[in-house]
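Novice: Take this sequence and fold it.
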Amino acid sequence: MEFIMYLFVFLIFIVISSFLNIMFKLTTKRDWLMSLLFSIVLSIITIVILG
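Specialist: Model (predicted):
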């Protein structure tokens, strides 16, 4: 159950960051990697705070 919660929050953050990357035209590989790492960290922090 906890894994599903992590996955759901991670997917929400990755969608938001992907949308922002496309909006601001940050489409290099480094930008996508940064947003992926940022989404992982934010999802862990969010689960720890809310959980």
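Novice: alpha carbons only for contacts and neighbour counts from here, please
Specialist: Fine.
Novice: ok, the residue lying closest to F13 once chain neighbours are set aside to I4 distance?
Specialist: Spatial nearest neighbour of F13, excluding adjacent residues (CA to CA, 6 or more residues apart in numbering): S39 at 5.2 Å. As judged by CA to CA, to the nearest Å, S39 and I4 stand 15 Å apart.
Novice: one more, for comparison:
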Amino acid sequence: SGEFKAESTIHFRWGAMGHIKVTDRDLFKALDLLFDKIETKVTKEKGKIQDH
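Specialist: The predicted model follows:
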């Protein structure tokens, strides 16, 4: 199909988990997208913990 797939599963020490998948025709763009989504997910999860 000509697209690269990048995936990551994150396990947080407080029990939460996140699975992120991205696809792009450019490998480096796919990795950039993946890292951006990981950063967003980590920030969101940290916010949930700090609010409690």
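Novice: Give me the more crowded residue out of S39 and I4 of structure 1.
Specialist: With neighbours defined as other CA atoms under 10 Å, S39 of structure 1 and I4 compare such that S39 has more, 22 against 9.
Novice: what's the helix or strand for the counterpart of the more buried one in structure 2?
Specialist: Counting by TM-score structural alignment, S39 of structure 1 corresponds to K41 in structure 2. Using DSSP states H and E, K41 of structure 2 maps to helix 27-51.
Novice: List the buried residues of that helix.
Specialist: Residues of helix 27-51 of structure 2 classed as buried: A30, L31, L33, L34, F35, K37, I38, K41, E45 (neighbour count, 16 or more other CA atoms under 10 Å).
Novice: for stretch 3-12 of structure 1, same thing?
Specialist: Of the residues in stretch 3-12 of structure 1, those buried (16+ other CA under 10 Å) are Y6, V9, F10.
Novice: Now do the most centrally placed residue in structure 2 against F4 of structure 2, distance only.
Specialist: For structure 2, I38 is the residue whose C-alpha lies nearest the centre (CA atoms, centre = their mean; 2.9 Å). According to CA to CA, I38 of structure 2 and F4 of structure 2 sit 17 Å apart.
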